[in-house]
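Student: Got a sequence here, can you model it:
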Amino acid sequence: MTEFTDMGVAAIRDGVRDGDFKAVEVAEAFNARVEKAGALNAFLVTTPERAINAAETVDKARADGGQLGSMAGVPIGMKDLFCTDGVETTAASDILKGFHPPYESTVSGKLWEAGAGMLGKLNLDQFAMGSSNETSAFGNVVSPWRRNDGGDAKLSPGGSSGGSSAAVAARLCPAATGTDTGGSIRQPAAFTGITGVKPTYGRCSRYGVVAFASSLDQAGPMARDVRDCAIMLGAMAGFDPRDSTSLNAPVPDWDAALSGDLKGLRVGIPREYRVDGMDGEIDGLWQEGAQRLKDAGATIVDVSLPHTKYALPAYYIVAPAEASSNLARYDGVRYGLRDLPEGADLQEMYAATRAAGFGAEVKRRIMIGTYVLSAGFYDAYYTQASKVRTLISRDFQTAWADCDVILAPTAPSAAFGLGEMVGDPLTMYLNDVFSVPASLAGLPASSVPAGLNKQGLPLGLQLIGKPLDEQTVLNASLALEQRSAFDAKPQEWWT
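Tutor: Next up, the predicted model:
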């Protein structure tokens, strides 16, 4: 029989439902694998007992003839941005170290109701601010992948959901939650050879998710293939009255409707995504991806998204501005870290707490955000960026007249080495160049592993769809997955 830890969401759920094995056996196998993978630093907190308890509940329900949920028996990793009742939630920041929420995020609660169990909380870039998982207060996550040059250089798993991507790629969990503000599900998925889906903004509740940029943040699934993501997204999505941005729309059965037959589908290739200096291997794979979708029955068309070049600068105004507002709540008064120098007044306590608790990248973005929102600069920066965001959304609306889904690279390169870009924030920000436009427009988008580069590292392709049309994104992703036949996985070195 296949090792439990080589199974994905669908295989585990179906095996438990059919009585081929017990959920507890699966939980025990993944717990043991997590315990041996400390070198990856993917988990901040492990919760083996919660995984076992959830599995026992599923096994009892099956034995009693009860109804099993769509994630029954599947142990998952939870990005440490989701509040979990009684389990430490830090957003990978010292300022929240020791914080145990007395409530559950809506997304995690839905997953537990669907029968999933929690293996632990996953590392990330601090407050989800980063593209390499090097800003965590608790150390870098290390990708399970290595270059094929015989060296042992440690590589980035992408960010901010780097703990999630590394854990899924290393078979520490069959799936994990991620959040995507400007590409933080898609880019790490591309770096580690897994699949990630950012749904339409508002599909998944933000209640109980530590906020970065409220008009952009969106939760989504990260798993080994498209079907597993469709199953998990179905469990995560749904209207939540506690989130004012939640969409009151029915949740389709994306898994049941999955099809790789793209006959009649129009796939757009945006000419503005061919940026200067693009990696030749990325460009070649993009062209191959278009041919694979054509082979699945799709028609390939050229489209224009003329304001693409303004997306990244607009994003790095809007997101820091919202971050500066959201992170003002961390003041050392109500929860989290409090740094109170002797004789300090209230303002001095605020300053000392934030200086000690926030990392360098978080401080950088707070300062940028505070600056662009300040008197005299608000109209010059934030108002202009908001207008550009509207134009980018209109570009996509215009493009939908000519196509049904858009194909583009996910990231401008394969995974880079830890430390290679940490001293150059601007170069690091360019990692989001292909993923940010869909985020600004609130559109559903996926990343699917489509090949390896010459160094043996995964490369991903991105599919962007119309609002609330996750089904087309998933179907096109499935067609690409089937024809890419990506089955590479990292050689195990970390145990």
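
Student: CA atoms for contacts and neighbours, from now on please.
Tutor: Fine.

Student: how about the strands of the stretch 251-400 of the chain, start to end?
Tutor: 266-270, 299-303 (DSSP state E, counting those that start in this stretch).

Student: quick one more, to check against the first:
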Amino acid sequence: MSDLTKLTIAQARDAMRKGETTSAEITSACLSAIEGADALGAFVHNTPDIATKQAKASDARIKAGDAPAMCGIPLGIKDLFCTKGVPSQAASGILDGFKPEYESTVTSQLFDAGAVMLGKLNMDEFAMGSSNETSVYGNAVNPWRRGNDDTALTPGGSSGGSASAVAADLCLAATGTDTGGSIRQPAAFVGITGLKPTYGRVSRWGIVAFASSLDQAGPMTKDVRDAAIMLQAMCGHDPKDSTSADLPVPDFEAALTGDIKGKTIGIPKEYRMDGMPEEIEKLWADGTTMLKDAGAKIVDISLPHTKYALPAYYVIAPAEASSNLARYDGVRFGHRAQLAQGDGITEMYEKTRAEGFGAEVQRRVMVGTYVLSAGFYDAYYNRARKVRALIKRDFDEVFADGVDAILTPATPSAAFGLGEMADADPIQMYLNDVFTVTVNLAGLPGISVPAGLDKQGLPLGLQLIGRPWEEADLLNTAYALEQAAGFVAKPSKWW
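Tutor: Alright, predicted model coming up:
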């Protein structure tokens, strides 16, 4: 078979079962593609020896006839997931040299299912960013270009390396994490599918923490069917994670009938932002028509506390980050600063953290520490928690009224150029999360589906938000939208 790297998970699974190809062949093709793609900055730690060994074992399993769906599928793993004996740095200088002695629950479940690890993927430092420009490894680059313009574009963040690698066919799929949109926004920027499951559906154990009440891992794949297949392998109750839900894992792929007749789709009026580009407005209207034509009932809904979501998020997330990142002090693992004669433990903490953390992480840790401090805890942090409860209630009321899913844009624009927002007010960058953060604050599942191209030929995505724990239903609605949109565009190879 030619173009093995272009296969979807479903196509590769079926081809390997029929004996048309092997995991070893697909893995070798992916490793070759990665070698020639340094310009994308997607893979930051390559693991060809591990990949070759895992592929060989997967082929034996497939031959024996007892292989799960993910068996033999070559994946990229975001650098936020701890992988035993392989650098796991969260793209930060402070974790330089850290090789965990354990495997995250998500990666161990994927490897138990026979998946193959090609290497670790670039990301924003500690998952803090929307453009993959805060990484200690340097920028990840979007494989798409604007028309004939050579400007390097962002693949989005924080899962920018994952997005770039999947869109450029360096791997068949990748893991991502989503704290405020970090799976869905990059997926939209590169024209792939990105799913953030319900909070608690996928274990967080062994994933470097950013904001513990918001973080959730999910699949980044070439299409909706692949997202369903990969999600199934990632899910399940984990006693090591106290927030992991003890719920049965449905057969997500079996739910993909494409039949959404009688489903009710809500269109929230608060997501019509001032200054929203016409192309995003049109895409949203087109998506609404597609779902209507597929037999869904479209209703206008109100989520009145939406306008408070970004400010609440940017209080809660930094507060949790400042607490989680306190453990990086140069004592137990990772980077430790060189100390001068007479320096004590305080100087060691200060120098290590100043050297190890990048500017965006320092900014968020300082904001978080401030909002948790004695005089400001009630004024900021507690108030933000109350707003969060109201945002969740808005969604609960809409779902109680019979809405099955909510359709919104995934991002306020197409991918922008790397460096174009570097000198802007950080708030401009934070506005990239305007359509996605509410989903994390409410703990809901959300999926970004590529649905069209802008006038410069860049991909645009639509977001569907589902009821809690109903990923199967959400995936089916996304599948219907994907079928109707018929998005098949791929970036032209320049790297």
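
Student: Turn the strands of the stretch 251-400 of the first structure into CSV, including distance to S160 of the first structure.
Tutor: Shown next, in CSV, are those (distance: least, C-alpha to C-alpha, whole Å):
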stretch, distance to S160 of the first structure
strand 266-270, 26
strand 299-303, 30
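
Student: which of the ones you listed is buried the deepest?
Tutor: Each of those was scored by mean neighbour count; the highest is strand 266-270, a mean of 22, by mean count of other C-alpha atoms under 10 Å.

Student: Centre-most residue in the second structure?
Tutor: Centrality entry for the second structure: nearest residue to the mean C-alpha point is I183, 2.1 Å, by C-alpha atoms, centre = their mean.

Student: A strand includes V449 of the second structure, no?
Tutor: Yes. Assessed by DSSP: H, G, I helix; E, B strand; the rest coil, V449 of the second structure belongs to a strand.

Student: if we can go back for a sec, for the residue nearest to the centre of the second structure, which residues are in contact?
Tutor: The contact partners of I183 of the second structure, by C-alpha atoms under 8 Å, 6 or more residues apart in numbering, come to G157, S158, S159, G176, T177, G194, L195, K196, G218, M220.

Student: A10 of the second structure: which of those is nearest?
Tutor: Closest approach between those and A10 of the second structure, by C-alpha to C-alpha: M220, at 14.0 Å.

Student: For that closest one, which three-state class applies?
Tutor: Following three-state DSSP, M220 of the second structure is assigned to strand.

Student: what's around the closest residue to it other than its chain neighbours, how many residues?
Tutor: Spatially, and ignoring its direct neighbours in sequence, M220 of the second structure is nearest to G194 (4.6 Å; C-alpha to C-alpha, 6 or more residues apart in numbering). Neighbourhood size, G194 of the second structure [other C-alpha atoms under 10 Å]: 35.

Student: go on, the one 5 residues further on?
Tutor: For Y199 of the second structure, the neighbour count with other C-alpha under 10 Å is 25.

Student: what residues are up against the aligned partner of the residue nearest to M220 of the second structure in the first structure?
Tutor: Mapped onto the first structure by TM-score structural alignment, G194 of the second structure lines up with G196. By C-alpha under 8 Å, 6+ apart, the residues touching G196 of the first structure are I185, R186, A189, G220, P221, M222, A223, C229, S446, S447, V448.
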